[in-house]
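Trainee: Let me see the structure of the following:
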Amino acid sequence: MKMKKPILLSTPHIGDRELEFVKEAFDTNWIAPVGPHIDAFEEEFCQVTGANYAAALASGTAALHLALQLVGIERGDEVFCSTLTFAASANPIVYLGAKPVFIDSDRTSWNMNPELLQEALEKRARIGKLPKAVIVVHLYGQSADIDPILKACNQYDIPLIEDAAEALGATYKGRSPGTFGRIGIYSFNGNKIITTSGGGMLVSPEEQLVAKARFLATQARDPAPHYQHSEIGYNYRLSNVSAGIGRGQLRVLKERVASRQRNFRSYASTLGILPGIEFMPEANYGCATRWLTCLTIDPKAFGADREQVRLALAAQQIESRPVWKPLHLQPVFAECECFGGAVAENLFTQGLCLPSGSNLTDQDLERVIDEIIAVHYVSRKTEPLLIF
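Mentor: Model (predicted):
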């Protein structure tokens, strides 16, 4: 029996321009960690996002680690963080000996609930135990509601760090998420909207912060003819070759976003008519990229739960994934405080991420849609509608 082609969740989508820049790096022997592609990538990234200054780094996690260090996080401090996100959003807090405190999501955007953040800060202010920073995560290609979050942070003079790893290409009131707080970070991991195979970017309106990030990312080497170090540094700089890939990817960012939005529309127009299916809403304050198309499944209305759908897709060589397990439910963060949590827990229980790569074909989308429709009608023991 012929095996069906696997359909993966979100794969890299590489074109011709990336190879041109990589070939240039090879032709000029700029294979070392630094080189002209890095400078150009940082400048072009600022042009695309509207950021003032940028440092290209080895990963989004490295960028977040440096961001926390740059705003002064030390051992024993607390940092507020979105709970509905990947563990990498909170792990760097622990790297520095600090402790995460988690904030629940809202239903409007699935991102950090601004009202809950305000309440949490007010409670902490009354007992003199404010966090030293807030990390807001822009989830699945959609910006959080930044204005009230930033207002709450400014009220208590708390630096806001934006984890925009999943939100490059999105907008909030016409601006790029990641450019509102004191520091923003992005990821170019292989599954993101654009990729450098692995990499990240740190941005800030403060030139000195970005200069310090570059210094720390290159082993904190002092300006001396010999190797001298007055601070502990890291090997966090992006390579010149990877930056070349990033430059090529930046040139097709709009097309990649449009392809993922098209995936969402295909799913929503077909699966959205099924009972019990609801898609991640798009907040009215911005434009989501639909990096991943996410939906929730009410098992009573749909006839099967999220896990049954996921397993049925897997049996057909189709990769899907549950929505992020909230960090306050993760064993490694079991002792951390969380404000709220019920919304994120419900989204995790019912939420599923569908294949969303910008290189999916119409046939790929039809296969995914047909399988989900089949699960519904088999569970209901009724004849399926013909969607296509």
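Trainee: going forward, measure contacts and count neighbours with C-alpha atoms only.
Mentor: Fine.
Trainee: what's the straight distance from one end of stretch 52-64 to the other?
Mentor: With Cα to Cα, to the nearest Å as the measure, stretch 52-64 spans 18 Å from end to end.
Trainee: List of residues touching that stretch?
Mentor: For stretch 52-64, contacts defined as Cα atoms under 8 Å, 6 or more residues apart in numbering pick out 38, 41-43, 45-46, 88-89, 92, 163, 165, 185-189, 198-207, 210-211, 213-214, 217, 236-239, 243.
Trainee: So what's the gap between it and the chain middle?
Mentor: Computed by Cα atoms, centre = their mean, to the nearest Å, the separation of stretch 52-64 from the middle of its chain amounts to 13 Å.
Trainee: about what we covered before: would you mind checking the contacts of stretch 52-64 for buried ones?
Mentor: Taking 16 or more other Cα atoms under 10 Å as the criterion, what is buried in these is 38, 41-43, 45-46, 89, 92, 163, 165, 185-189, 198-205, 210, 213-214, 217, 236-239, 243.
Trainee: Run a quick neighbour tally on residue 297.
Mentor: Around residue 297 sit 24 other residues, with neighbours defined as other Cα atoms under 10 Å.
Trainee: quick one: contacts for the residue nearest the centre of the chain?
Mentor: Using Cα atoms, centre = their mean, the residue of the chain that lies closest to the mean C-alpha position is residue 166, 2.3 Å off. Remark: with contacts taken as Cα under 8 Å, 6+ apart, residue 166 is in contact with 138, 139, 140, 141, 142, 186, 187, 192, 193, 291.
Trainee: Just the residues contacting the host helix or strand of residue 151, thanks.
Mentor: Secondary structure here is read from DSSP states H and E; on that basis residue 151 sits in helix 146-155. Outside helix 146-155, the residues that touch it by Cα under 8 Å, 6+ apart are 114, 115, 117, 118, 121, 134, 159, 160, 172, 180, 181.
Trainee: List the ones among those residues that fall in strands.
Mentor: Assigned to strands by DSSP state E, the following of the contacts of helix 146-155 qualify: 134, 160, 172.
Trainee: All the helices of the protein, residue numbers only.
Mentor: 16-27, 36-49, 60-70, 91-95, 114-126, 146-155, 207-217, 240-250, 253-271, 299-302, 306-315, 342-350, 362-380 (DSSP state H).
Trainee: Ok, which of those helices comes nearest residue 225?
Mentor: For residue 225, the closest of these is helix 207-217, at 15.8 Å, according to Cα to Cα.
Trainee: now the closest one and helix 60-70, what's the angle there?
Mentor: Between the axes of helix 207-217 and helix 60-70, defined by axes from the mean of the first three to the mean of the last three Cα atoms, to 10 degrees, the angle is 120 degrees.
Trainee: To compare against the first, here's the next sequence to fold:
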Amino acid sequence: MNNKKIWLSSPHMGGNEQKFVNEAFDTNWVAPLGPNVNGLEQDLESYLGQHAAVAALSSGTAAIHLGLVLLGVKAGDVVLCQSMTFSASANPILYQGATPVFIDSESQTWNLCPIALEQAIISEIAKGKKPKAIIAVHLYGVPYQIEAVRAVADAYQIPILEDSAEALGSAYKGQKCGTFGDIGVLSFNGNKIITTSGGGAIVTPTADLKQKAVFYATQSRDEAPHYQHSAIGYNYRMSNICAGIGRGQMEVLDDHVAKRRAMHDFYADFFMAYEGISVFTVPNDDYFANYWLSAIVVDPLLANGLTRETLRLALEAENIESRPLWKPMHLQPIFEKYPYYGGTVSESLFDTGLCMPSGSNLSDADRERISTVLITILEPFF
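Mentor: Alright, predicted model coming up:
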């Protein structure tokens, strides 16, 4: 059997990235500013619409951190955060010296539960600390319950920092993810829909707020002939070389989304025959998911004793990468001492969920090999 590694989600070049990178070298724009940075920002603004103003940064984590800074989060403040997410959603809360308060998921989109969110707000206000911000995540490219979460946020006048790191290309009722929050966040890490090697972006509703983000991202240098600083700054701007990769990637973004969605359909069709294994899918047609990662849930009671871990280890033995869902933040050693509101939805999903190989560069041969291996693994259980 072909034992070449099948990755969960590897970079997928479109072909024109080198052209923009070469231009950066040819013109000596090897710096954290330049034509590619400007061009990538313009491409993203055009793609997102909704009057989005985008600043390209060194990472999605940097974008979350600057988002908190722009929202005025300071030491001692409370920030509400979706528990089921990657740690980069929550780490910047601690960068600011603020206190993270984690919220359970709901079962439809696996994202921030509006009911638990409101319970957390009421409880934290009763303790004397009105939350300063809400971090809502579009998990695996599936939009969160946009209207329900916004209704709660607006009722208590708390801004939303929209973590769209996994959701470039996803939409709700035709509006692109990244534009629903008071501030949005994108990621271009190597495993995302498109990549700049590393990198990310902050999405703001106005050009003035974008310029404020750029100010902080370039060490908060004041207008002066010398280096003068009146505020704490950060070295968070994207390089012109990385932005060149991103400009080439933007040309193939829609194609990458279509191919990720095709991988989701592949798994939906395959697992239809197996009781107890369900594929994570949007609740209805209002939601358009890029399906950055296709995920399944394995119910051992219905799947004749098959577990998520049995399946993962069997795939690993065949050199096929899969990965458990994000371990909720409130279960992580670094965060377990902080408050948590909700039930056990995220915990249950972590125990039973598995992300399958989902890359836009997977071939028909890769899919055939995945299905052949899966049939071999599942045969003793069904």
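Trainee: Turn the ones in strands among the contacts of helix 146-155 of structure 1 into a markdown table, columns for neighbour count and distance to residue 248 of structure 1.
Mentor: What follows is those, written out as a markdown table (neighbours: other Cα atoms under 10 Å; distance: Cα to Cα, whole Å):
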| residue | neighbour count | distance to residue 248 of structure 1 |
| --- | --- | --- |
| 134 | 26 | 33 |
| 160 | 26 | 30 |
| 172 | 22 | 25 |
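Trainee: So which of these is the closest to residue 229 of structure 1?
Mentor: For residue 229 of structure 1, the closest of those turns out to be residue 160, at 29.4 Å, with distances computed as Cα to Cα.
Trainee: hang on, isn't that closest one packed against residue 132?
Mentor: No: in this structure residue 160 of structure 1 lies outside contact range of residue 132 using Cα atoms under 8 Å: 9.5 Å.
Trainee: Residue 141 of structure 1 - nearest residue in space that isn't next to it in sequence?
Mentor: Of all residues beyond its chain neighbours, the one nearest residue 141 of structure 1 is residue 167 (4.1 Å), with distances taken as Cα to Cα, 6 or more residues apart in numbering.
Trainee: And residue 333 of structure 1, by the same measure?
Mentor: With Cα to Cα, 6+ apart as the criterion, residue 333 of structure 1 has its nearest non-adjacent residue at 6.6 Å, and that residue is residue 327.
Trainee: How much space separates the one you found from residue 319 of structure 1?
Mentor: Here residue 327 of structure 1 is placed at a distance of 23 Å from residue 319 of structure 1 (Cα to Cα).
Trainee: Name the residue in those two with the higher neighbour count.
Mentor: With neighbours defined as other Cα under 10 Å, residue 327 of structure 1 and residue 319 compare such that residue 327 has more, 29 against 20.
Trainee: and the more buried one, what pairs with it in structure 2?
Mentor: The alignment partner of residue 327 of structure 1 in structure 2, by TM-score structural alignment, is residue 329.
Trainee: contacting residues around the closest residue to residue 350 of structure 2 other than its chain neighbours?
Mentor: With Cα to Cα, 6+ apart as the measure, residue 325 is the residue that lies nearest to residue 350 of structure 2, at 5.3 Å, once sequence neighbours are left out. Taking Cα under 8 Å, 6+ apart, we find residue 325 of structure 2 in contact with 295, 349, 350, 353, 354, 355.
Trainee: Show the buried residues in the residues you listed.
Mentor: Among these, those buried by neighbour count (16+ other Cα under 10 Å) are 295, 349, 350, 353, 354, 355.
Trainee: Any figure for the gap between the first one and residue 218 of structure 2?
Mentor: Spelled out, that is residue 295 of structure 2. To residue 218 of structure 2, residue 295 of structure 2 is 38 Å away according to Cα to Cα.
Trainee: how far off helix 114-126 does the helix holding residue 151 of structure 1 point, in degrees?
Mentor: Put simply, helix 146-155 of structure 1 runs at 10 degrees to helix 114-126, going by the same axes, to 10 degrees.
Trainee: Helix 146-155 of structure 1 vs structure 2, average offset?
Mentor: Superposing on structure 2 places helix 146-155 of structure 1 at an average distance of 1.3 Å from its equivalents, by mean Cα distance after the TM-score superposition for structure 1.
Trainee: Tell me, how many residues neighbour residue 15 of structure 2?
Mentor: Should you count by other Cα under 10 Å, residue 15 of structure 2 turns out to have 12 residues around it.
Trainee: residue contacts, the nearest residue to it once chain neighbours are set aside?
Mentor: Among residues not flanking residue 15 of structure 2 along the chain, residue 248 sits closest, at 7.3 Å (Cα to Cα, 6+ apart). In this structure, residue 248 of structure 2 makes contact with 14, 15, 16, 17, 18, 19, 20, judged by Cα under 8 Å, 6+ apart.
Trainee: re the thing from before, if we only consider the ones in strands among the contacts of helix 146-155 of structure 1, which is nearest to residue 4 of structure 1?
Mentor: Taking Cα to Cα as the measure, residue 172 is the one of those closest to residue 4 of structure 1, at 39.9 Å.
Trainee: what's the neighbour count on residue 380 of structure 2?
Mentor: 9.
Trainee: same thing with residue 250 of structure 2?
Mentor: 21.
Trainee: One more: the one 4 residues further on?
Mentor: The tally of other residues near residue 254 of structure 2 (other Cα under 10 Å) stands at 16.
Trainee: Once you drop chain neighbours, what's closest to it?
Mentor: On the basis of Cα to Cα, 6+ apart, the spatially nearest residue to residue 254 of structure 2 that is not a chain neighbour turns out to be residue 169, at 7.2 Å.
Trainee: now swap in residue 129 of structure 2 and tell me
Mentor: residue 78 (6.8 Å).
Trainee: my read: that neighbour touches residue 98, true?
Mentor: Yes: under the criterion of Cα under 8 Å, residue 78 of structure 2 is in contact with residue 98, at a separation of 5.8 Å.
Trainee: Those two: which is more packed in?
Mentor: When neighbours are counted by other Cα under 10 Å, residue 78 comes out ahead of the other of residue 78 of structure 2 and residue 98, with 23 against 18.
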